[in-house]
Structures are given as structure tokens and as C-alpha cells.
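# sequence first, then the predicted structure:
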Amino acid sequence: MSDWVEIGRLSDIPQRGARCVDTPIGRIAVFRTAADEVYAIEDRCPHKGGPLSQGIVHGAQVTCPLHNWVFSLETGFAQGADEGAVRTFALKRDGERILMDASAILAAAAARIAAE
């Protein structure tokens, strides 16, 4: 079961830009492409911990500002010769409203607590 929570409006995010949402599992970067598609991924590059929200958005990809690793906003996987991935999170739009699936975040937070 999904619990959709409004996290902002499309107009809050510049085209080819990002805004961040703080969650119990860390910061999540919410990206808007030039085609007004929205994607959410964790805001930490697995390579050197760079803030992906400060990267360059091109198509449905973002380039890490620290070492130029490129990640698919759709799948979270590193592109080209780079290896690794970032977690992706489900979003949906209701007109201008952007909604995130909070149940997935809560489940991840519960799993993290159980592992500690």
C-alpha cells in the first residue's frame, strides 16, 4: 500500500534543476527535467559522497558535481564505465503537485533501525 505525500509543486523546481527533501533515511533530491518530468534519488553519490542535487541535469540523467559520474534519474544506475547506483524513489504528479511514496521511505527507515 502506498501513502502518497505532497512534497512540493513543479514550479518549486527550476527546469534542469533539483530541490531536496529531508527524510528519516537522509536527503532525497527531486529533479525536474527540461521536459518537466520529475524523479527522486538519494542525494549522495556513492563514489565520493557528492551532492547530486547540485549536479548538471541532462535528459533523464544527472552528473555528479565532484567527479563527473553520471547517473540515470530513472533507474539510479551509473552510466558509461562507472559502476554503482543510488536509490530511486517513486513520485507522481497531480497537476502542479508532486507526490512521493512515503511508505517506501518509512519501510527503509524501519529496516535501518532493525539492522542497528
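Noted; the coordinates are in hand.
# could you use CA atoms for every contact and neighbour count after this?
OK.
# need the helices for this structure, in chain order.
102-115 (DSSP state H).
# got the residue ranges for the strands in it?
Assignment of strands within the chain using DSSP state E yields the ranges 4-9, 17-23, 26-32, 38-42, 56-58, 61-63, 70-72, 88-89, 91-94, 97-101.
# with mean neighbour count and distance to residue 110 added, can I get those strands in JSON lines?
Below are the strands of the chain laid out as JSON lines (neighbours: other Cα atoms under 10 Å; distance: least, Cα to Cα, whole Å):
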{"stretch": "strand 4-9", "mean neighbour count": "15", "distance to residue 110": "18"}
{"stretch": "strand 17-23", "mean neighbour count": "17", "distance to residue 110": "12"}
{"stretch": "strand 26-32", "mean neighbour count": "22", "distance to residue 110": "13"}
{"stretch": "strand 38-42", "mean neighbour count": "24", "distance to residue 110": "17"}
{"stretch": "strand 56-58", "mean neighbour count": "19", "distance to residue 110": "31"}
{"stretch": "strand 61-63", "mean neighbour count": "23", "distance to residue 110": "29"}
{"stretch": "strand 70-72", "mean neighbour count": "24", "distance to residue 110": "27"}
{"stretch": "strand 88-89", "mean neighbour count": "20", "distance to residue 110": "16"}
{"stretch": "strand 91-94", "mean neighbour count": "14", "distance to residue 110": "20"}
{"stretch": "strand 97-101", "mean neighbour count": "19", "distance to residue 110": "15"}
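# below is an additional structure, to be compared with the one above:
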Amino acid sequence: MMKTVAFLALVCVASAFVVPQKADQCGAVDITKSAKRYIPVQNSDATCEICLDLVLIGETYAECEEAIMQHHMDAYCVEKVKNKASQAACKLMIDDIAHAIIEDTDENPTAVCKRVIHKTCPYNN
């Protein structure tokens, strides 16, 4: 009995030193550094703003599995885009943006948005 208690205590102490990593933090870059690069120009339309935000999220999780990237992009659409029509448009962009980022991670956000929504979405540096 005493050996069992000692073994369980040892297991508990050893497991206390194991720090689990969150699966959604895989390869995530510092979003605050990237966010400063992708500020849409004044008077840009909502579609461009959504697209640029999705590209930022996609680039943040580009090192992760595609499902994790898409999960974060979908969460953005649900949490940040309140208009139902814009939310639907946001969700429609996710697959195309994710694939564009995976295919060419060095491409700039304007090029991704031009390919996905067929308009130029300038941003301030």
C-alpha cells in the first residue's frame, strides 16, 4: 500500500513539471508585429478589411495544420463580423485565402485579396 501511494505521489510530482502546449499556438507568429503592417487605407470597403484581416490570421497560423488556420479564420468571421451578409461573405473567403497562403507564404496581402475577391485592397505600412 505504501509503495502504491509513493508511486502515485511521484507520478503527480513528475506530471506537474510537464507544461502542455496549446495546439492552436503551433508556429504562431507575434500578431502585434504583423498587425501593424496590415492597416487598411482609410475609406476601404468592408470586403477588403475582412480579406486583409483573414490574410493576417492565415499568416499567423501558416505553420499550423490547415484546419487550425481555418478554425481561427472562422472564429474571426463569427466574432468580429456582425452583419449577416458580410459574415457569410467572410466565411466564403476562408478556403481560398487559406489555400493562397499555403501555396505561397511570401505573397503580400493585397495580392492574396486580389486573387480571392478580385479587387485591389491597399493597406498602409
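That came through fine. It should be emphasised that the depicted structure is a prediction, and the values quoted were computed from it without experimental measurement.
# can you pull the TM-score for these?
Once the chains are overlaid, their TM-score stands at 0.30 when taken by TM-score structural alignment, normalised by the length of the first structure; 65 aligned residues with a Cα RMSD of 4.8 Å.
# okay, the strands of the first structure in a markdown table with distance to residue 115 of the first structure next?
Shown next, in a markdown table, are those (distance: least, Cα to Cα, whole Å):
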| stretch | distance to residue 115 of the first structure |
| --- | --- |
| strand 4-9 | 26 |
| strand 17-23 | 18 |
| strand 26-32 | 16 |
| strand 38-42 | 20 |
| strand 56-58 | 34 |
| strand 61-63 | 31 |
| strand 70-72 | 28 |
| strand 88-89 | 21 |
| strand 91-94 | 27 |
| strand 97-101 | 22 |
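# any idea how far residue 4 of the first structure is from residue 102 of the first structure?
Separation of residue 4 of the first structure from residue 102 of the first structure (Cα to Cα, to the nearest Å): 6 Å.
# I meant to write residue 63 of the first structure there.
For residue 63 of the first structure relative to residue 102 of the first structure (Cα to Cα), the value is 26 Å.
# re the thing from before, and of the strands of the first structure, who's closest to residue 112 of the first structure?
strand 26-32 (11.4 Å; Cα to Cα).
# tell me what the closest one is packed against?
The contact analysis (3 or more Cα pairs under 8 Å, 6 or more residues apart in numbering; DSSP states H and E) places strand 26-32 of the first structure against strand 17-23, strand 38-42.
# perfect, I'm done here.
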